[in-house]
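Undergrad: sequence unknown, structure follows:
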């Protein structure tokens, strides 16, 4: 198969390294260009970091470029860079660990040792708290230690702050190793010509003109873009379940899997949890090939500060620096045509109608979908605005008629230009906010859009512990619902996995649509992630955002909230 994008020269070697904390767990996967097609080699250990790039250059054909990806951060948070007086990251990188920056890589053991020149903390867990790091650096929140590309959006939670070095999500120690042992020696020495994207320029130009181009990767970013199924990458069967998708992508890219790589893919990359690192190496490699061959955009960031200081994750959609410009992709667009068939109920509508009648208007619904609640509210004579992230959902809502003011936007930052007496965030829209920071951003934005004393109603599902626990043997496919419609029948199945540490519930939904005569017309799958929020956490966030909680219900008849409740409904007033 010919190269897809003639304007983006194919590198002679594409390699992705999964940069685990422990050297023995670092694996790489590579693809070599031969006769116009890539041969994808089986994963292998990374080996000595300081010679890695030189070894990769030697593997490529003479005169051919190398495209190397690493899944550790490459860049600094802009807020930290300002307080440390750093204007550019790349010229600084070879100097870190030397001179005035000699203590940079020494992880602080105590909070009083933390400074702008020694920002990594803590060396060990005992009594350490993220608050210690923030206070030592004079920062107000962990959000200030995130780069723009690390902020969360639906389907991907935010990253752990760069300088935090403990816990399962930490990236600090991987950054130390990657910068100190691999990138700095390459930039400092007299070896191969190394460029780092996006600091040195746009990806196409770097691949065209430089010997080695290095990029930051994040395999989870490619999970979504390649359509991989959710599950635990530590589970061999979950990895094996993705074999058809990985092979399909290799075929789409015109790449040949070597027999060893094909066997590894089909085998789930070996037994137990040890296969997760080779798996991520392979996923990252296929994502890089998709970018190199023009199937996915590289995501060259337009923001000069990002290009000078923060860096970017390969393949991540560029965002313009401002918070409003970092709106997540409209994950619900693909479900817009199914939404009204899937959710035809209206048993909750009388509750919101009664509330609107009591409070008066105007009314705003945040995360309005296709207007299942907003349209009846407008039909009852209320002045209603509906905010929805998905343009496709909003378009269907407009077709339902009614005097609803539709606003396509992110409820964390959308500005409507007027104040409301009642705000509604119902039917799990609140759970689509995948971090506490995003939830608080929404609640504060909702408060700003209420008149003094205005009321906010939030309704979410109340999950019982047994609903979130995996059954014996791991996650299984279950049948969720059947919906009969004039067009035929809709069946939905799902596989889900809950991570108690992040409170994220990852789901893969499978839809089957049948015609009037019962014949199967189509199948589709969709990935969806929500963050499970309990009563006490929601009440605390409301208070932090400037609300006074007025009532808590467990159902739409005003039932008390109990452990057996299916719904959690909280009413809170702007204080």
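TA: The structure has been received and is ready for your questions. Predicted, not measured: the structure shown is a model, and the values here were computed from it.
Undergrad: for the rest of this, base every contact and every neighbour count on C-alpha atoms.
TA: Fine.
Undergrad: continuing past the longest helix along the chain, what's the next helix or strand?
TA: Scanning the chain for the helix with the most residues, using DSSP state H, yields helix 276-292. Toward the C-terminal end, the helix or strand that comes next after helix 276-292 (DSSP states H and E) is helix 304-305.
Undergrad: name the residues that touch that following helix?
TA: Contacts with helix 304-305, where a contact means C-alpha atoms under 8 Å, 6 or more residues apart in numbering, come from residue 78.
Undergrad: at 7 Å instead, please
TA: The contact list for helix 304-305 (C-alpha atoms under 7 Å, 6 or more residues apart in numbering) is empty.
Undergrad: outside of the helix or strand that comes right after it, which residues touch it?
TA: Beyond helix 304-305 on the C-terminal side, the first helix or strand identified by DSSP H and E is helix 336-342. Contacts of helix 336-342 with the rest of the structure, by C-alpha under 7 Å, 6+ apart, involve 392-393, 483, 485.
Undergrad: please repeat the previous calculation with a cut-off of 10 Å.
TA: For helix 336-342, contacts defined as C-alpha atoms under 10 Å, 6 or more residues apart in numbering pick out 332-333, 335, 369-372, 390-397, 481-487, 489-492, 511, 513.
Undergrad: can you pull out the helices in the stretch 351-500 of the chain?
TA: Listed from the start of the chain, the stretch 351-500 of the chain has helices (DSSP state H, counting those that start in this stretch) covering 374-379, 391-399, 436-448, 465-468.
Undergrad: structure two is appended below for comparative analysis:
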């Protein structure tokens, strides 16, 4: 992943992103409720201050953590997303950096990578660079908490049943132009590369149609545990959803709480 890959997507235009996620969705989503934010707050309570969020976007997680009394730093390499976050508050330290290379010269009790942030990095070298960077920035007893995509057997059944079916997703109002934009959803999976693509198709009132392709690298449960192990992390706990239930076969999420090995 390169910086330009995010900057060219409509989805990662900061104020469009917020308007899009605030609109009613055809599919159930945790991002329209409070349950996910409660989950992250509880995990951070177990770790303490300070907190670093990688891929903080427009502040959906960082800002509630700050409001709960934590000292929070948010890192993202999208200038547009951070600009939107800064409009909301200056009480979080917003930093524009690449997750693979940032150097804040300080350590954190908790580092969060919510909402599939790491899945946007498709190459093993990139993932290992991020893990090395996280290890450098963690206190000796600190925790790294990763939320990565998990596709259950139930997901795959539905995926194959609906293959080739483009579905209505949501309608939202463009925050700068006031246009109503209709969006549709398609999906693809590259089995060789383990890349799942979410395709968002934007239909503008003037007839213009634009597509975003959000590509996620899928790490299977034992695969990600092995990668973490050989990069100096042990997995302490696994959650399968934001209600804190344990990870299991048909969980909608795979959230791993990790400690780094002492050198």
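TA: That came in fine, so what should we check first? Here the structure is a predicted model, which means the values were calculated and not measured.
Undergrad: structure 2: matching residues for the longest helix of structure 1?
TA: Following TM-score structural alignment, helix 276-292 of structure 1 has no partner segment in structure 2.
Undergrad: just stretch 131-138 of structure 1 next, same as before
TA: By TM-score structural alignment, stretch 131-138 of structure 1 lines up with nothing in structure 2.
Undergrad: same thing with stretch 541-548 of structure 1?
TA: Taking TM-score structural alignment, stretch 541-548 of structure 1 hits residues 227-234 over in structure 2.
Undergrad: what about that stretch, distance to the chain center?
TA: From the chain centre to the centre of stretch 227-234 of structure 2 is a distance of 20 Å (C-alpha atoms, centre = their mean, to the nearest Å).
Undergrad: cool, and stretch 249-258 of structure 2?
TA: 14 Å.
Undergrad: now residue 133 of structure 2. Nearest residue, chain neighbours left out?
TA: residue 100 (6.6 Å; C-alpha to C-alpha, 6 or more residues apart in numbering).
Undergrad: next up, the contacts around the one you found.
TA: Contacts of residue 100 of structure 2 (C-alpha under 10 Å, 6+ apart): 121, 125-134.
Undergrad: try residue 390 of structure 1
TA: Here residue 390 of structure 1 is in contact with 329-336, 367-370, 407-410 (criterion: C-alpha under 10 Å, 6+ apart).
Undergrad: residue 94 of structure 2 versus the equivalent of it over in structure 2, what's the distance?
TA: Applying TM-score structural alignment, one finds that residue 390 of structure 1 aligns to residue 78 in structure 2. As judged by C-alpha to C-alpha, to the nearest Å, residue 78 of structure 2 and residue 94 of structure 2 stand 11 Å apart.
Undergrad: the match of residue 390 of structure 1 and residue 38 of structure 2, how far apart?
TA: 25 Å.
Undergrad: thinking again about what came up before, shared neighbours of residue 78 and residue 94 of structure 2, anything?
TA: Counting by C-alpha under 10 Å, 6+ apart, the residues touching both residue 78 of structure 2 and residue 94 are 56-58.
Undergrad: and the equivalent of residue 493 of structure 1 over in structure 2, how many neighbours does it have?
TA: Using TM-score structural alignment, the equivalent of residue 493 of structure 1 in structure 2 is residue 184. Residues contacting residue 184 of structure 2 under the criterion other C-alpha atoms under 10 Å number 17.
Undergrad: so residue 184 of structure 2 sits against residue 172, correct?
TA: No: when contacts are counted by C-alpha atoms under 10 Å, residue 184 of structure 2 is not listed as touching residue 172 (11.6 Å).
Undergrad: how about the strands in the stretch 151-263 of structure 2?
TA: Per DSSP state E, counting those that start in this stretch, the stretch 151-263 of structure 2 carries strands over the ranges 167-173, 180-190, 195-203, 209-217, 233-239, 254-260.
Undergrad: got those as TSV, with distance to residue 104 of structure 2 columns?
TA: Shown next, in TSV, are the strands of the stretch 151-263 of structure 2 (distance: least, C-alpha to C-alpha, whole Å):
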stretch	distance to residue 104 of structure 2
strand 167-173	37
strand 180-190	36
strand 195-203	31
strand 209-217	27
strand 233-239	21
strand 254-260	19
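Undergrad: deepest in the core, which of those strands is it.
TA: strand 254-260 (a mean of 23; mean count of other C-alpha atoms under 10 Å).
Undergrad: returning to what we had before: nearest to residue 184 of structure 1, out of the helices of the stretch 351-500 of structure 1?
TA: helix 436-448 (33.5 Å; C-alpha to C-alpha).
Undergrad: mean per-residue distance, that closest one to structure 2?
TA: Helix 436-448 of structure 1, aligned to structure 2 and superposed, deviates on average by 1.3 Å (mean C-alpha distance after the TM-score superposition for structure 1).
Undergrad: read off where that helix ends up in structure 2.
TA: The aligned range for helix 436-448 of structure 1 is 124-136, by TM-score structural alignment.
Undergrad: now the element after the strand or helix carrying residue 134 of structure 1, going C-ward?
TA: Using DSSP H and E, residue 134 of structure 1 sits within helix 130-137. Helices and strands here follow DSSP H and E; after helix 130-137 of structure 1, the next one along the chain is helix 172-177.
Undergrad: residue range for that following helix in structure 2?
TA: Against structure 2, helix 172-177 of structure 1 falls on no residues (TM-score structural alignment).
Undergrad: ok, the alignment partner in structure 1 of residue 201 of structure 2 to residue 53 of structure 1 distance?
TA: For residue 201 of structure 2, the aligned position in structure 1 is residue 510, judged by TM-score structural alignment. Using C-alpha to C-alpha, one gets 43 Å for the distance from residue 510 of structure 1 to residue 53 of structure 1.
Undergrad: residue 136 of structure 1 too?
TA: For residue 136 of structure 1, the distance to residue 53 of structure 1 equals 36 Å [C-alpha to C-alpha].
Undergrad: more neighbours: these two, which one.
TA: residue 53 (25 against 15).
Undergrad: would you confirm that that one contacts residue 16?
TA: No: counting by C-alpha under 10 Å, residue 53 of structure 1 sits too far from residue 16 to count as a contact (11.4 Å).
Undergrad: shared neighbours of the two, which are they?
TA: 67-68, 214.
Undergrad: need the winner for burial among the helices of the stretch 351-500 of structure 1.
TA: helix 374-379 (a mean of 22).
Undergrad: what range in structure 2 matches that one?
TA: Taking TM-score structural alignment, helix 374-379 of structure 1 hits residues 62-67 over in structure 2.
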